[in-house]
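K.L.:
Quick one: sequence plus predicted model below, questions after.
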Amino acid sequence: MAHLEHLFVRGIRFDTEVQYLAQHASGVDGLTYENLLIRKSASVRTGALISVIQCLAVLGQLSRPQMREAQRLARKALQGTGDDSVLRCIDATGLPIVAELHVSDSGQTGHLGAIALEALRASHACLVHFESAAANRWATVIGVEWDRATGEPKALLLLDAGANEPWACAHNVRIELRAEAGRSVRASPGFTLNCRHLTGEACAVRLRSLIVLWRS
């Protein structure tokens, strides 16, 4: 019997909008909840940029001015949407954040899911690069669904700028790691994972890479 749990990035809440713990912009000691940057865009580059800033904001507990400055520096550095470009974008912000790339190949789906689960347990953050037959996307891994009985990750819970903004929910897209994609999501060779939006859209995808970030 499955005993499923959702493990989310530390420091967020989503009673209404998705929020994260941040430093006060005024310099007052302590932390306050701020709305996480969420913006809908069909652009792969914009989606990558937003996902980077989401992870940096949560990890660094950035104030609103700090987040805007990180976004400015990251936008300037992001020249493409490949793994190396996103890594340079993270580095260009100058924040004390370490980023580690894990590249997928066929058969590594469970491996990347396990890395994401362990990263969230360690209070790290993750970006995932995935693609369908029509497009590729970057998204924030805001949570992981896992089975307590087996310890296996079952799904990546994503905050994807290409999907509708969530309300009273941390994620807006779910990629199933164990169930093979079928005809209902127009599966094709090489695209074997179900990707479902909370608003009902679905497609078959594959994972390309995972970037794990943590504070140095």
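P.N.:
That came through fine.

K.L.:
rest of the way, CA atoms for contacts and neighbours
P.N.:
Fine.

K.L.:
Which helix or strand lies directly C-terminal to the lengthiest helix in the chain?
P.N.:
Secondary structure of the chain per DSSP state H: the longest helix is helix 44-60. The helix or strand immediately downstream of helix 44-60 is helix 64-77, counting by DSSP states H and E.

K.L.:
So which residues of the protein form helices?
P.N.:
Assigned by DSSP H, the helices in the chain fall at 44-60, 64-77, 83-92, 109-121.

K.L.:
highest average neighbour count across those?
P.N.:
Of all those, helix 44-60 carries the top mean neighbour count, a mean of 24, counting by mean count of other CA atoms under 10 Å.

K.L.:
Give me the helices and strands touching it, please.
P.N.:
Here helix 44-60 touches strand 19-23, helix 64-77, helix 83-92, strand 125-132, strand 136-147, strand 202-215, going by 3 or more CA pairs under 8 Å, 6 or more residues apart in numbering; DSSP states H and E.

K.L.:
ok, second structure coming up, stack it against the first:
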Amino acid sequence: MTRGVFITLEGGDGSGKTTQAELLEEWLAGRGRTVVRTREPGGTDVGVEVREIVLHHRGDIAPRAEALLYAADRAHHVATVVRPALERGDIVIQDRYIDSSVAYQGAGRVLDPEEVRFVSEWATEGLLPDLTILLDLDADAARARLDRARTRYDRLEAEASEFHDRVRTAYLELAAAEPGRFLVVDAALPADDIAAAIRGRVAGLV
């Protein structure tokens, strides 16, 4: 059986990852492909519990502890959801993966990005995406979107602008270092234009 395709969506909160994941899933399903759409953290029962801690806990969490919690969720998620789907030949569309930890916990929390990457790559036994779609959006524009949509407290969304600027810069540096894996799209464009750019790249993989 042919191995499936692993596609991840990255970018700051408010960049439109959920919308684009939905549109891509709909397009692929229309082409007869089986799609597993998931997210980190929160793609498993264990992940839901981790998500509550890392995103909605109102007390402090030490940066290294935060990075390890994300890696622990990632290890379980890959082992129980992502790898089985890929082995079946499915297409996995995932909201956030290792690049999120490198950007948020590495650059955002000012940890060593390579150490953060190493922990996650160990946790996932080296599984990397076939394609990573980076939805790039200015931090101020993203915050304006979030202010309109927010329904509950989020630890990362609540960080200062400087934090989100560091995260955006880290994402762009990651994309520049691996242009073969990344597709960078201006998230300020209309949703249909973004979806068309994504479909153009994904068509070459599926």
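P.N.:
Okay, I see it. Note that this is a predicted model, so its numbers are computed, not measured.

K.L.:
List the TM-score for the superposed pair.
P.N.:
Overlay of the two chains. TM-score (TM-score structural alignment, normalised by the length of the second structure): 0.29; 107 aligned residues with a CA RMSD of 5.9 Å.

K.L.:
Could you tell me how many residues sit around Ile12 of the first structure?
P.N.:
Ile12 of the first structure has 19 neighbours, counted by other CA atoms under 10 Å.

K.L.:
In space, what's closest to it - neighbours in sequence excluded?
P.N.:
Using CA to CA, 6 or more residues apart in numbering and skipping the chain neighbours, the partner closest in space to Ile12 of the first structure is Tyr20 (4.3 Å).

K.L.:
Tyr70 of the second structure touches Ser101, doesn't it?
P.N.:
Yes. Shown here, Tyr70 of the second structure and Ser101 form a contact pair, counting by CA atoms under 8 Å, at 7.4 Å.

K.L.:
Share the number of residues neighbouring Leu159 of the first structure, please.
P.N.:
Residues contacting Leu159 of the first structure under the criterion other CA under 10 Å number 29.

K.L.:
Touching, it and Thr140? I think so.
P.N.:
Yes. Look at Leu159 of the first structure against Thr140 with CA under 8 Å: they come within range, at 5.2 Å.

K.L.:
what's the overlap in contacts for those two?
P.N.:
Listed as contacting both Leu159 of the first structure and Thr140 by CA atoms under 8 Å, 6 or more residues apart in numbering are Ser51.

K.L.:
I'd guessed Cys89 of the first structure sits against Asp83; true?
P.N.:
No. Applying CA under 8 Å as the test, Cys89 of the first structure and Asp83 come out as separate, 9.9 Å apart.

K.L.:
How many neighbouring residues does Arg117 of the second structure have?
P.N.:
Neighbours of Arg117 of the second structure under the rule other CA under 10 Å: 21.

K.L.:
counting residues per helix, which one in the second structure is longest?
P.N.:
Per DSSP H, the second structure has its longest helix at helix 161-177.

K.L.:
If you count contacts, what does that one end up packed against?
P.N.:
Contacting helix 161-177 of the second structure under the criterion 3+ CA pairs under 8 Å, 6+ apart are the following elements: strand 131-136, helix 139-149, strand 182-186.

K.L.:
hang on, the earlier thing: pretty sure the residue nearest to Ile12 of the first structure is touching Glu34, no?
P.N.:
Yes. With contacts counted by CA under 8 Å, Tyr20 of the first structure reaches Glu34, the gap being 5.5 Å.

K.L.:
Of these two, give the one with the bigger neighbour count.
P.N.:
Higher neighbour count among Tyr20 of the first structure and Glu34: Tyr20, with 25 against 21, using other CA under 10 Å.

K.L.:
Buried by neighbour count: which residues of the strand or helix carrying Gly200 of the second structure qualify?
P.N.:
Assigned by DSSP H and E, Gly200 of the second structure falls within helix 191-202. Buried positions in helix 191-202 of the second structure, judged by neighbour count with 16 or more other CA atoms under 10 Å: 194-195, 198-199, 202.

K.L.:
What is that helix packed up against?
P.N.:
Looks like helix 191-202 of the second structure contacts helix 17-30, strand 182-186 (3+ CA pairs under 8 Å, 6+ apart).

K.L.:
run the last query once more with 10 Å
P.N.:
Contacts defined by 3 or more CA pairs under 10 Å, 6 or more residues apart in numbering; DSSP states H and E place helix 191-202 of the second structure against helix 17-30, strand 131-136, strand 182-186.

K.L.:
Out of the ones you listed, flag the one nearest Ala170 of the second structure.
P.N.:
Closest to Ala170 of the second structure of these is strand 131-136 (CA to CA; 11.2 Å).

K.L.:
Determine the number of other residues adjacent to the nearest residue to Val202 of the second structure once chain neighbours are set aside.
P.N.:
Nearest residue to Val202 of the second structure in three dimensions, chain neighbours excluded: Leu131, at 7.9 Å (CA to CA, 6+ apart). Using other CA under 10 Å, Leu131 of the second structure is surrounded by 20 other residues.
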